[in-house]
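> Sequence plus predicted model, see below.
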Amino acid sequence: MFTGIIEATGKVEKIERRESNIDFWLSAPFAGELEIDQSVAHNGCCLTVVEVVNPFYKVTAIHETLAKTNLGCWDVGTEVNLERCLRFEGRLDGHIVQGHVDKTGVVDSIENRNGSYFITIKYDESAEYTTVPQGSITVNGISLTVAESGAGQFSVAIIPYTWAFTNMRNLEKGDVVNLEFDIIGKYVAKLLKKQNVIK
């Protein structure tokens, strides 16, 4: 489990394809602290550490993960948002994030609004995956508040710190991003669907 508060960014150093899976070697400031079997969110996608050679570590993305996320778009040199799993000994600063990417979206526009950034993202909306204004959404692993919500799209406002500290500053129109919708909203939608309130 995660909070959506990015701890650091890492860099893809090596990509090894093994049948339908891909092994990624990444460098990260905390690589030497990682242990095998530890969970780390990469652009919001939870992956298991399988090898550590400080300052590098390796994770494996299986076919299902590659099909649901933007990991298949990574190249050597790609900057990745990183968050280690939540410790239950402090404040929950973001929102409850599982590290299970629901689907991808596409950046439709990026506006610089006097130092903050307003990003609109389009996605294939369904009854299970929707947004509401001031609700929570995770984009590339970052816990964000929905500023505006429309049919098949939503917008978020990015403060300067988040822009500078994460890989959001590298986004361009047309880029694919990982999306994890609010877990409470997903449960509500599923219950309503079971009761035939929504289709």
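Yep, that arrived. Residues are numbered from 1 along each chain as shown.
> switch to C-alpha atoms for all contacts and neighbour counts from now on
Noted.
> All the helices of the protein, in order from the start?
Counting by DSSP state H, the segments of the chain that form helices are 63-68, 160-165, 183-194.
> what number of residues lie near N170?
11 (other C-alpha atoms under 10 Å).
> Would you state the strands of the protein in chain order?
8-18, 21-27, 39-42, 45-53, 56-61, 79-84, 103-113, 116-122, 136-139, 142-150, 153-158, 176-181 (DSSP state E).
> Structure two is appended below for comparative analysis:
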Amino acid sequence: MFTGIITGQGRVAQCQRKGGDLALKIHAESLDMHDVALGDSIATNGVCLTVTRLEGSSYWADVSAETLAHTTLSQWQVGQQVNLEKALQPTSRLGGHLVSGHVDATGEVVAIWPDARSIRYRIKVLPELMRYIALKGSICVDGASLTVTGLDADEFELSIVPHTAQETIMASYQVGTQVNIEVDQIARYLERLIAPQNVQSEPKVSSLTETFLAEHGFMGRRR
């Protein structure tokens, strides 16, 4: 689990294609790596990656075909900057919102404009994803926990203050930039809990009958 509060930035050092998936090396120059061990999770542009090898201030991770299909990771190039966050500890402050690192889909930056000292971004997503996005609610974009400031049929807006722009890769976004989107987990689970069950399995008929028990010596035979 993560908070969506970016604690460092890194860059893609190597991308090695391996039998349909990917081995990725991230140089985490600004992330405190002293307590990172093999098997730990690091959110990399919002994608939960498991550390498979450590090399100084860099880490390696394997990326499955499933992750490549649903995130921007398949488009990453060597030298690209990424947002980083180590996994949440029980003693950590929950400054953002609970983030799993399991990306729902990608989105596209469609507009950018200044708003006093802040920067406004408009991001387009799949229409079916919009039902999980609420005005003033939380959303995770490339691993950063952000507040939704505007909504449309298939777009939402963000207002990014100077500190967030400085501490994340958002200042580098341009119109057309693809980003990883993770919606608020509460919205997903709430929908699942209250939605009618559209598919109901047929009740199973038990084969454990009195005749079966009698034939196998568990009770006297029926007369």
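In hand now; what should we look at? Please read all numbers here as calculations on a predicted model, not as lab measurements.
> Now the TM-score, please.
The TM-score (TM-score structural alignment, normalised by the length of structure 1) is 0.94; 196 aligned residues with a C-alpha RMSD of 1.5 Å.
> circling back to that earlier point, export the helices of structure 1 to JSON lines and tack on distance to I119 of structure 1 and mean neighbour count?
Listed next are the helices of structure 1 as JSON lines, based on distance: least, C-alpha to C-alpha, whole Å; neighbours: other C-alpha atoms under 10 Å:
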{"stretch": "helix 63-68", "distance to I119 of structure 1": "21", "mean neighbour count": "14"}
{"stretch": "helix 160-165", "distance to I119 of structure 1": "11", "mean neighbour count": "14"}
{"stretch": "helix 183-194", "distance to I119 of structure 1": "22", "mean neighbour count": "15"}
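> Looking at those, spot the one closest to R113 of structure 1.
Nearest to R113 of structure 1, of all those, is helix 160-165, at 10.5 Å by C-alpha to C-alpha.
> so what's the alignment partner in structure 2 of T166 of structure 1 closest to, chain neighbours aside?
Under the alignment by TM-score structural alignment, T166 of structure 1 pairs with T168 in structure 2. Spatial nearest neighbour of T168 of structure 2, chain neighbours left out: N83 (5.9 Å); criterion: C-alpha to C-alpha, 6 or more residues apart in numbering.
> Distance check, whatever residue of structure 1 lines up with the one you found against N21 of structure 1.
Correspondence of N83 of structure 2 to structure 1, assessed by TM-score structural alignment: N81. N81 of structure 1 sits 21 Å away from N21 of structure 1, going by C-alpha to C-alpha, to the nearest Å.
> More neighbours: the two, which one.
Between N81 of structure 1 and N21, N81 has the larger neighbour count (other C-alpha under 10 Å), namely 24 against 16.
> need the helices of structure 1 in TSV with distance to L34 of structure 1, can you?
Formatted as TSV, the helices of structure 1 follow (distance: least, C-alpha to C-alpha, whole Å):
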stretch	distance to L34 of structure 1
helix 63-68	22
helix 160-165	21
helix 183-194	27
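> Indicate which one of these is closest to S109 of structure 1.
So among the helices of structure 1, helix 160-165 is nearest, using C-alpha to C-alpha, at 15.1 Å.
> The closest one packs against which elements?
Counting contacts by 3 or more C-alpha pairs under 8 Å, 6 or more residues apart in numbering; DSSP states H and E, helix 160-165 of structure 1 is packed against strand 116-122.
> Apply 7 Å and report the result again.
Under the contact criterion of 3 or more C-alpha pairs under 7 Å, 6 or more residues apart in numbering; DSSP states H and E, helix 160-165 of structure 1 touches no helix or strand at all.
> Give me the distance between it and the centre of its chain.
Chain-centre distance of helix 160-165 of structure 1: 16 Å, with C-alpha atoms, centre = their mean, to the nearest Å.
> what do you get for stretch 116-133 of structure 2?
In terms of C-alpha atoms, centre = their mean, the centre of stretch 116-133 of structure 2 is set 16 Å apart from its chain centre.
> What residues sit buried inside that stretch?
For stretch 116-133 of structure 2, burial by neighbour count (16 or more other C-alpha atoms under 10 Å) applies to S118, I119, R120, Y121, R122, I123, K124, V125, M130, Y132, I133.
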